[in-house]
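Student: Fold the following for me, if possible:
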Amino acid sequence: MPFYKSADLKKITLSHHSPGEYQPIAGELMKAGVVTFRRGTGSKPHWHEKEEQLVYVLEGKRYLRVGEEERVIEPGDIVHIPRGALHAGRTLGEKAVMYVVKSPAGEGGLGEDIHYPPDAAEIAAHLDEMARKLSANA
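Tutor: Below is the predicted model of the structure:
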């Protein structure tokens, strides 16, 4: 089916590694979804061995780390996350909504091919602290 309505797509909770939700669409070679994270939430630091990812911010702001770079992303920003790049983020404000595309399609879920670094807790604590500081200054 080539046409979809966002309102008709099933919402799935990303409980495996982050407290968000997404509405997936899978094709032959790629998968995509509208992903929503609520205030203060975000993914655990992780990487994808076989998947690359594009993120287009539709609504809200997030503090995001990709590799060694960190910054605030907001509506209109596009982020490319190469295969193997460590990434994680925290939502600033009430919520952040993003359109995420990954390739290859795999089984069609956005929560596949996830690997965690040994220092994930330290990275997460740093991101939490940065999100607190940025939210306090907003």
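Student: only C-alpha atoms for contact and neighbour calcs from this point on.
Tutor: Noted.
Student: Name the residues of the strand ranked longest in the chain that come out as buried.
Tutor: Determined from DSSP state E, the single longest strand within the chain is strand 87-103. Going by neighbour count (16 or more other Cα atoms under 10 Å), the buried part of strand 87-103 is 87-93, 95-103.
Student: now swap in stretch 116-124 and tell me
Tutor: Neighbour-count burial for stretch 116-124 flags 123-124 (criterion: 16+ other Cα under 10 Å).
Student: this one next, for a side-by-side:
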Amino acid sequence: MQTNDPVSRNLAGQIVPTSWGELNWKITDDAVPGAEMTFGTCRINPGERNGLHSHPDCEEILYVVSGRCEHKLGDEMHLLEPGDAIRIPRNVRHWARCLGSEPLFALIFFSSGKRTAISHEEEGSTFRR
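Tutor: Just a heads-up that it's a prediction; the model follows:
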């Protein structure tokens, strides 16, 4: 729903349940007209991971608030804990897997109000998430 309000209210956002957790988009070009960035939250359930994907039209920054994860970025694996942030360049394939018994909760930022994710789990699928 598009409004002229530049503020994303506490309960607002587009909640997207997934097989591995949940995304909640707070600021997008659809929700806040003219937004040139995307901001949201990501929850990954213990032992789960999101699919291998890349973003052809923007870079992403993921900031871990709570929980731990291993993050595959290209050919490298990184361990992320609360307070860690990772920059994911445009077109680099990546995924995150939650480690331990606590869900991963992260803030996610994209350098575009419109972001495209290309899935590399099922070759050729493109989706906006």
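Student: just the strands in the first structure please.
Tutor: Under DSSP E, the first structure gives strands at 12-13, 21-26, 31-38, 52-66, 69-73, 78-81, 87-103.
Student: Tabulate these (CSV), appending distance to Tyr116 of the first structure.
Tutor: Listed next are the strands of the first structure as CSV, based on distance: least, Cα to Cα, whole Å:
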stretch, distance to Tyr116 of the first structure
strand 12-13, 19
strand 21-26, 20
strand 31-38, 20
strand 52-66, 14
strand 69-73, 18
strand 78-81, 15
strand 87-103, 10
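Student: Pro12 of the second structure contacts Lys26, doesn't it?
Tutor: Careful, residue 12 of the second structure is Ala; it's not Pro. Yes: with contacts counted by Cα atoms under 8 Å, Ala12 of the second structure reaches Lys26, the gap being 6.8 Å.
Student: The two: who's more crowded?
Tutor: Using other Cα atoms under 10 Å as the criterion, Ala12 of the second structure and Lys26 rank with Lys26 on top: 20 against 13.
Student: Okay, that one and Glu70 of the second structure: tell me how far apart.
Tutor: 25 Å (Cα to Cα, to the nearest Å).
Student: could you measure Pro82 of the second structure against Pro17 of the second structure, distance?
Tutor: Remark: distance between Pro82 of the second structure and Pro17 of the second structure (Cα to Cα) = 23 Å.
Student: who's more crowded, these two?
Tutor: Pro82 (15 against 11).
Student: Isn't the more buried one up against Glu102?
Tutor: No: the pair Pro82 of the second structure / Glu102 is not scored as a contact, 11.8 Å apart, by Cα under 8 Å.
Student: which neighbours do those two share?
Tutor: Taking Cα atoms under 8 Å, 6 or more residues apart in numbering as the criterion, Pro82 of the second structure and Glu102 both touch 67-68.
Student: residue contacts, the closest residue to Ile123 of the first structure other than its chain neighbours?
Tutor: Spatially, and ignoring its direct neighbours in sequence, Ile123 of the first structure is nearest to Pro45 (6.8 Å; Cα to Cα, 6 or more residues apart in numbering). Shown in contact with Pro45 of the first structure (Cα under 8 Å, 6+ apart): 86-89, 116-117, 120, 123-124.
Student: Could you do Gly47 of the second structure as well?
Tutor: By Cα under 8 Å, 6+ apart, the neighbours of Gly47 of the second structure are 97-101.
Student: Narrow these to the ones also in contact in the first structure, please.
Tutor: Among those, the contacts conserved in the first structure (both residues aligned by TM-score structural alignment, their matches' Cα atoms under 8 Å) are 97-100.
Student: Arg132 of the first structure is nearest to which of the strands of the first structure?
Tutor: Closest approach to Arg132 of the first structure among those (Cα to Cα): strand 87-103, 8.5 Å.
Student: next one: that closest one to chain centre, how far?
Tutor: Centre-to-centre, strand 87-103 of the first structure and its host chain are 4 Å apart (Cα atoms, centre = their mean, to the nearest Å).
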